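Visitor: What shape does this take:
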Amino acid sequence: MVVIRLSRGGAKARPFFNIVVADKRTRRDGRFIERLGFYNPIAKGGEEGLRVAQDRLTYWKSVGAQASPTVERLLKQAAAKTAA
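Guide: Below you'll find the predicted structure:
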């Protein structure tokens, strides 16, 4: 199965996550199919905290990829922020 999930990067105590499409059987930070965006939980001020390529996200969901619960939560937060 193909999943949309977070892949951790960054230094110790300074997390940075890539939002990737990957096979469910691969490691969290291992091989992935496509990078859709990023999530920076420690973004401050004018820094961008979340970026997602909506067109590619829509494509992958249309062909059956399932988003992890954390990615779903982040996407809902981003949609609420743009709507407000």
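Visitor: Going by C-alpha atoms from here, please, whenever you check contacts or count neighbours.
Guide: OK.
Visitor: and the most centrally placed residue in the chain, what does it touch?
Guide: Geometric centre of the chain, nearest residue: residue 19, 2.5 Å, by CA atoms, centre = their mean. Contacts for residue 19 (CA atoms under 8 Å, 6 or more residues apart in numbering) come out as 4, 5, 6, 7, 35, 36, 37, 38, 39, 52, 71.
Visitor: Could you also give me the structure for this next sequence, so I can compare it with the first?
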Amino acid sequence: MVVIRLSRAGAKGRPFYHIVATDSRNRRDGRYLERLGFYNPVARGQDQPLRIEMERLNYWAGVGAQLSPTVERLVKQSKQAAPAQVAA
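Guide: Predicted coordinates:
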């Protein structure tokens, strides 16, 4: 089964996560099918904390990929922030 989940990168104390589509049997930081975006929980200043390629995420969800609870939360957060950016 294909899942969309976070894959950890970055240094100790400075987490950085890639949002990836992968087979559920692969390890967390192992092989993936496609990188769909990133999440930087410690972003400061001009750094972008979250980027998701919604078109590709919708494709994978359309063919049966399951979102992890954390990715689901980040997608909702991204959708709420997007209308505020458009209005500005």
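Visitor: about what we covered before: what kind of secondary structure is the residue nearest to the centre of structure 1 in?
Guide: strand (DSSP: H, G, I helix; E, B strand; the rest coil).
Visitor: ok, now how distant is it from residue 62 of structure 1?
Guide: Note on residue 19 of structure 1: its distance to residue 62 of structure 1, by CA to CA, to the nearest Å, is 17 Å.
Visitor: just residue 6 of structure 1 next, same as before
Guide: Taking CA to CA, one finds residue 6 of structure 1 at 19 Å from residue 62 of structure 1.
Visitor: The two - which one has more neighbours?
Guide: residue 6 (23 against 10; other CA atoms under 10 Å).
Visitor: Would you confirm that the more buried one belongs to a strand?
Guide: Yes. Under three-state DSSP, residue 6 of structure 1 falls within a strand.
Visitor: Return the residues in contact with it.
Guide: For residue 6 of structure 1, the contact set (CA under 8 Å, 6+ apart) comprises 17, 18, 19, 20, 28, 70, 71.
Visitor: between those, which is nearest residue 47 of structure 1?
Guide: Set against residue 47 of structure 1, the nearest of the contacts of residue 6 of structure 1 by CA to CA is residue 17 (14.7 Å).
Visitor: Break down structure 2 into its helices, ranges please.
Guide: Counting by DSSP state H, structure 2 has helices at residues 54-62, 69-87.
Visitor: So which of those is nearest residue 43 of structure 2?
Guide: helix 69-87 (14.8 Å).
Visitor: How about that closest one, which residues are buried there?
Guide: Buried positions in helix 69-87 of structure 2, judged by neighbour count with 16 or more other CA atoms under 10 Å: 71, 74, 75.
Visitor: Let me know the closest of these to residue 46 of structure 2.
Guide: Nearest to residue 46 of structure 2 out of the buried residues of helix 69-87 of structure 2 is residue 74 (CA to CA; 19.4 Å).
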